[in-house]
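**Q** for reference, the sequence and a predicted model appear below.
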Amino acid sequence: LPNYQVSSRNKTLNLSEPHIMGILNVTPDSFSDGGQFNAVESAVAHCQQMMDKGANIIDIGGESTRPNADAVATTEELQRVVPVVQAIRQHCGDDIWLSIDTSSPEVMQAAFDEGADIWNDVRALKRTGAAELAASLDIPVMLMHMRGEPTTMNNLAQYDNVIDDVSTELTARIEEVTRLGVKQENIIIDPGFGFAKNYEHHCALLSQLDSLQALGLPMMFGISRKRFLA
């Protein structure tokens, strides 16, 4: 087995074995638990509940990226995410890994200042200044495969060979962000289930997931409550 591990804030996560990431959406419009956990107290309680069930990474997101979701202003995203990071660190301690699901460098910087560990970006650090900030923070980053934006991605689900194309496009992102200073050992890849892919694409990815291991990086597998599973 490959020896994958990432480090952040004097702790190390061994990614040569599977871990459970709990999703904490602090958005009023998320299709999964939208609005239910956007108060800080219930966010902390939900985080504790997921930790009790075995999650050792909690992914906090203040912008819904479901198909056709509305764009969120940075100030609003900050107001949703930062108090939750503060509260979880205060009540749940430093051992739990906190991942921030954002594409905004401003949000990531503010969350990092409050104790976040990992940057989980569905746009794979494409926003201005994102890759440079990831490099300077020197934290683990999750680069997800997507085409376009949540508003346009469903129209871009056309591939010659979905496995080859996803691999090629992820490789291009890895090369670009490492050129901008992100360390290879800080990168985790995400095939982007639910993003710019149709049912057949998902089936192909699921059945040939080991092909993506050729990229030589640990993988985040975000499959919960996706439409195509039904």
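**A** In hand now; what should we look at? Numbers count the residues shown, from 1 in each chain.
**Q** contacts and neighbour counts: CA atoms only from here.
**A** Fine.
**Q** identify the residues contacting residue 109.
**A** Counting by CA atoms under 8 Å, 6 or more residues apart in numbering, residue 109 touches residue 133.
**Q** and it, how far from residue 152?
**A** In this structure, residue 109 and residue 152 are 27 Å apart, going by CA to CA, to the nearest Å.
**Q** same check on residue 183?
**A** Distance, residue 183 to residue 152, by CA to CA: 30 Å.
**Q** next up, a structure to set beside the first:
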Amino acid sequence: MTINCKGRLIDVNTPKVMGILNVTPDSFFDGGRYNNDMAVLRQAESMLSDGADFIDIGGYSSRPGASEVAETDEIRRVVPAVTAIVKEFPNAVVSVDTFRSSVARAAIESGAAIVNDISAGNLDADMMETVAALQVPYIMMHMRGNPSTMQTLTDYDDIVKEMLLYFAEKTTAARSFGINDVLIDPGFGFAKTLEQNYEVLRRLEDFSILELPLLVGVSRKSMVYKPLGTSAAEALNGSTVLHTIALSKGAKILRVHDVKEAVEAVKLFQLSQ
């Protein structure tokens, strides 16, 4: 499996690590930390030196209860961060975490190379057409509703079966628009209860039937720290455990806050194969 990031072919048969860099004031773990170019560049440099394959820039917190952000404000947050990183680190592969086509376009035109959409086009009817026109890889996540309503939409008969159908339909739509590189994200924590998150994790190998690169994002989420009775700040060890389990079940990209530890998990996992 390879993905074409603006002419650079990246082989995801070997698992990769995507570092999370949120330029938001209210993200659940790192909100407010990277609110200027210098802070962004320091964190990007740290992630890249620790072995990050991708850096994912987000300007809109998708945590439950997060504030609404105007499109102009999201662009104002994201574009300078993307621009600064690709200027300072021209070999960096930057992803933009957005469900808005206008933000995706602005970020890609500023140097980003991947669109990461939590809604898989459900929250912006123009998203897939835009991604196809930009000819960049498209990460589609599973979610019901939107970040404000998702936690009320957790009624499934068979969650994995329904997710597989969702991704099959979304992939067909993406291909019809002309998107070549499609990746899928099960969306841990999005429209899923704690128990459902672990059911999806247990059955993660089922997603191989789609023959698409699988991205897993569990880093420091409540599914890690709630069972342990701790907090996001104390969830590094638990996150690494779940990352290792995800790798063993076919994950090709780990989306993480802690790049060094995730890279180490990937290296040791590879040695065990």
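**A** Right, received. Where do you want to start? As the structure is a computational prediction, the values presented were derived from the model and not from experiment.
**Q** hang on, the earlier thing: what about residue 183 and residue 152 of the first structure, which has more around it?
**A** Counted by other CA atoms under 10 Å, residue 183 of the first structure and residue 152 do not tie: residue 183 has more neighbours, with 17 against 14.
**Q** excluding chain neighbours, what is closest to that one?
**A** residue 135 (7.1 Å; CA to CA, 6 or more residues apart in numbering).
**Q** map that neighbour across to the second structure for me.
**A** The alignment partner of residue 135 of the first structure in the second structure, by TM-score structural alignment, is residue 132.
**Q** pull the contacting residues for the alignment partner in the second structure of residue 12 of the first structure.
**A** Per TM-score structural alignment, the equivalent position to residue 12 of the first structure in the second structure is residue 9. Residues in contact with residue 9 of the second structure (CA under 8 Å, 6+ apart) are 2, 3.
**Q** so residue 9 of the second structure sits in a strand?
**A** Yes - under DSSP: H, G, I helix; E, B strand; the rest coil, residue 9 of the second structure sits within a strand.
**Q** which position in the second structure pairs with residue 44 of the first structure?
**A** Alignment note (TM-score structural alignment): residue 44 of the first structure maps to residue 41 of the second structure.
**Q** tell me what whatever helix or strand that match lives in is packed against?
**A** Element membership for residue 41 of the second structure (DSSP states H and E) is helix 37-49. The helices and strands touching helix 37-49 of the second structure, judged by 3 or more CA pairs under 8 Å, 6 or more residues apart in numbering; DSSP states H and E, are strand 16-22, helix 71-88.
**Q** right, and these - which one's nearest residue 1 of the second structure?
**A** strand 16-22 (12.0 Å; CA to CA).
**Q** and that closest one, how far from the first structure on average?
**A** For strand 16-22 of the second structure, the mean deviation from the first structure after alignment is 0.4 Å (mean CA distance after the TM-score superposition for the first structure).
**Q** now do the buried residues in that strand.
**A** Residues 16, 17, 18, 19, 20, 21, 22 are the ones in strand 16-22 of the second structure that count as buried (16 or more other CA atoms under 10 Å).
**Q** again, but for stretch 155-171 of the second structure
**A** 160, 163, 164, 167, 170, 171.
**Q** which one of these is nearest to residue 143 of the second structure?
**A** Distances from residue 143 of the second structure to those, taken by CA to CA, are shortest for residue 163, at 9.1 Å.
**Q** counterpart of that closest one over in the first structure?
**A** Under the alignment (TM-score structural alignment), residue 163 of the second structure maps onto residue 166.
**Q** can you tell me the closest non-neighbouring residue to residue 194 of the second structure?
**A** Using CA to CA, 6+ apart, the closest residue to residue 194 of the second structure is residue 223 (5.7 Å).
**Q** counterpart of the one you found in the first structure?
**A** Using TM-score structural alignment, residue 223 of the second structure sits opposite residue 228 in the first structure.
**Q** I'd say that match and residue 199 touch.
**A** Yes - between residue 228 of the first structure and residue 199 there is a contact at 5.7 Å, judged by CA atoms under 8 Å.
**Q** trace residue 121 of the first structure over to the second structure, please.
**A** In the second structure, residue 121 of the first structure lands on residue 117 (TM-score structural alignment).
**Q** correct me, but its match touches residue 95?
**A** No - if you go by CA under 8 Å, residue 117 of the second structure and residue 95 don't touch, sitting 10.1 Å apart.
**Q** and these two? Which one has more around it.
**A** residue 95 (30 against 26).
**Q** what's near enough to touch the more buried one?
**A** 54, 55, 56, 57, 112, 113, 114, 115, 116.
**Q** of the residues you listed, closest to residue 87 of the second structure?
**A** Using CA to CA, residue 112 is the member of those that lies nearest residue 87 of the second structure, at 11.1 Å.
**Q** what's the burial count for that closest one?
**A** Applying other CA under 10 Å, we find 27 residues neighbouring residue 112 of the second structure.
**Q** and for residue 151 of the second structure?
**A** 18.
**Q** quick one, strands of the first structure?
**A** Assigned by DSSP state E, the strands in the first structure fall at 5-8, 11-14, 21-25, 57-61, 97-101, 118-121, 141-144, 187-190.
**Q** as CSV, those with distance to residue 130 of the first structure would be great.
**A** Formatted as CSV, these follow (distance: least, CA to CA, whole Å):
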stretch, distance to residue 130 of the first structure
strand 5-8, 18
strand 11-14, 23
strand 21-25, 21
strand 57-61, 17
strand 97-101, 13
strand 118-121, 9
strand 141-144, 11
strand 187-190, 14
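**Q** so which of those is nearest residue 83 of the first structure?
**A** Going by CA to CA, the one of the strands of the first structure nearest residue 83 of the first structure is strand 57-61, 11.1 Å.
**Q** so what touches the closest one?
**A** 19-27, 47, 81, 85, 96-102, 120.
**Q** and the match of residue 121 of the first structure, what does it touch?
**A** By CA under 8 Å, 6+ apart, residue 117 of the second structure lies in contact with 97, 98, 99, 138, 139, 140, 141.
**Q** please tell me how far the closest residue to it other than its chain neighbours sits from residue 128 of the second structure.
**A** Nearest residue to residue 117 of the second structure in three dimensions, chain neighbours excluded: residue 99, at 4.8 Å (CA to CA, 6+ apart). The gap separating residue 99 of the second structure from residue 128 of the second structure is 10 Å, by CA to CA.
**Q** how much space between residue 56 of the second structure and residue 115 of the second structure?
**A** 9 Å.
**Q** that concludes my questions; thank you for your assistance.
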